[in-house]
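Undergrad: The sequence isn't on hand, but the structure is:
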């Protein structure tokens, strides 16, 4: 275990339909670097995970409701994908407000696959260089982002990746990005 993120608290924003590997692998990398994570969601209890958007992949315990969370409580934000997960989040005012609060505070935000959909809804991608799953790139462009097809892209406070195939590069990039950010919690 390394300690680049020792003392850091990372929010993971996810809902039912989250792509399991896009939550588990980054969370494992964050733990391995010494971070503490909290899974924030729309309802208490557990959320249902998926594999390839279709196949059930178990459940994940929710640590805290989005409506009870504040960006001030965390050092960074992780937005895993799956199609259903970010589609639910972008329709929830509390989730969109929380993402906007992270962006407005200049805190690091990492999003993979369909995860950037919530960034679009929060209106924080204008002028940013991002990547994503191919089917939401038009949405990103229409929201003012410069969209590229690369394994991992870091632009200021944002780190994005395209798909589960990019997870090794994404995990390394978010550990680096999160470790460079000013620590907000103690």
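TA: Yes, it's here. Here the structure is a predicted model, which is why all the values come from computation and not from measurement. Numbers count the residues shown, from 1 in each chain.
Undergrad: make it CA atoms for all contacts and neighbour counts henceforth
TA: Fine.
Undergrad: OK, contacts around residue 175?
TA: Applying C-alpha atoms under 8 Å, 6 or more residues apart in numbering to residue 175 gives the contacts 4-5, 29-30, 33.
Undergrad: Alongside the first one, take a look at this:
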């Protein structure tokens, strides 16, 4: 265990349908670096994870509702994928507003696979370079983002990856970016 993120508060925003490995592995990476992690969601209780959007995985206890927190409460944010998870988040005004405010605050954000759908809905990809799962790349382009096909893409505090195969590199990039701290505040 290292201490690059000791004292840092990291939020993970997810709901039912989150891809289990895309929740667990980034969480483990930042916890191993000393971060305190809080699972935020759009409902209380537990969220149901999935494996490859086909099989039910584990459930995870929600720590707080996204509607009850502010970006000021956290130092960094992770948006895991799964097809259903970001689709549910982007339909929730509190989740979208939180993500918009978080990105615009200049704090670092990591998102993998279908996770950038929530960034698209929050209108924070315009002029940014990122990657994602292939099926949502047109949505990113239509929202003004520039898409590249790379394992990890970093753009001023925004870290993105394509799919679960990229998780080791994604986790390492999250720790580095979250340790570096603030990006430029966006307007």
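TA: Noted; the coordinates are in hand. Quick caveat, the model's predicted, so the values are computed rather than measured.
Undergrad: What value does the TM-score take for this pair?
TA: TM-score for the superposed chains, counting by TM-score structural alignment, normalised by the length of the first structure: 0.97, backed by 182 aligned residues with a C-alpha RMSD of 0.5 Å.
Undergrad: still on that earlier bit, helices - which of the contacts of residue 175 of the first structure land there?
TA: Taking DSSP state H as the definition of helices, the contacts of residue 175 of the first structure contribute 29-30.
Undergrad: now that we have the contacts of residue 175 of the first structure, which one has the most neighbours?
TA: residue 30 (26 neighbours; other C-alpha atoms under 10 Å).
Undergrad: State the distance from the residue nearest the centre of the second structure to residue 2 of the second structure.
TA: Residue closest to the average C-alpha location in the second structure (C-alpha atoms, centre = their mean): residue 79, at 1.6 Å. Taking C-alpha to C-alpha, to the nearest Å as the measure, residue 79 of the second structure falls 23 Å from residue 2 of the second structure.
Undergrad: Pull the contacting residues for the residue nearest to the centre of the second structure.
TA: Contacts of residue 79 of the second structure were listed using C-alpha under 8 Å, 6+ apart, and they are 12-14, 109-112, 115-116.
Undergrad: swap in residue 96 of the first structure?
TA: With C-alpha under 8 Å, 6+ apart, residue 96 of the first structure has these contacts: 89-90, 118-119, 121-122.
Undergrad: Kindly recompute the last result at 6 Å.
TA: When contacts are counted by C-alpha atoms under 6 Å, 6 or more residues apart in numbering, residue 96 of the first structure touches 90, 122.
Undergrad: next one: residue 146 of the second structure
TA: Contacts of residue 146 of the second structure (C-alpha under 6 Å, 6+ apart): residue 129.
Undergrad: Matching it against the first structure, which residue comes up?
TA: In the first structure, residue 146 of the second structure lines up with residue 146, judged by TM-score structural alignment.
Undergrad: Tell me which residue of the first structure matches up with the residue nearest to the centre of the second structure.
TA: Match for residue 79 of the second structure (TM-score structural alignment): residue 79.
Undergrad: quick one: its match from residue 1 of the first structure, how far?
TA: Residue 79 of the first structure is 23 Å from residue 1 of the first structure, by C-alpha to C-alpha.
Undergrad: ok, now residue 43 of the first structure?
TA: 32 Å.
Undergrad: Tell me the secondary structure at residue 2 of the first structure.
TA: Using DSSP: H, G, I helix; E, B strand; the rest coil, the structure places residue 2 of the first structure in coil.
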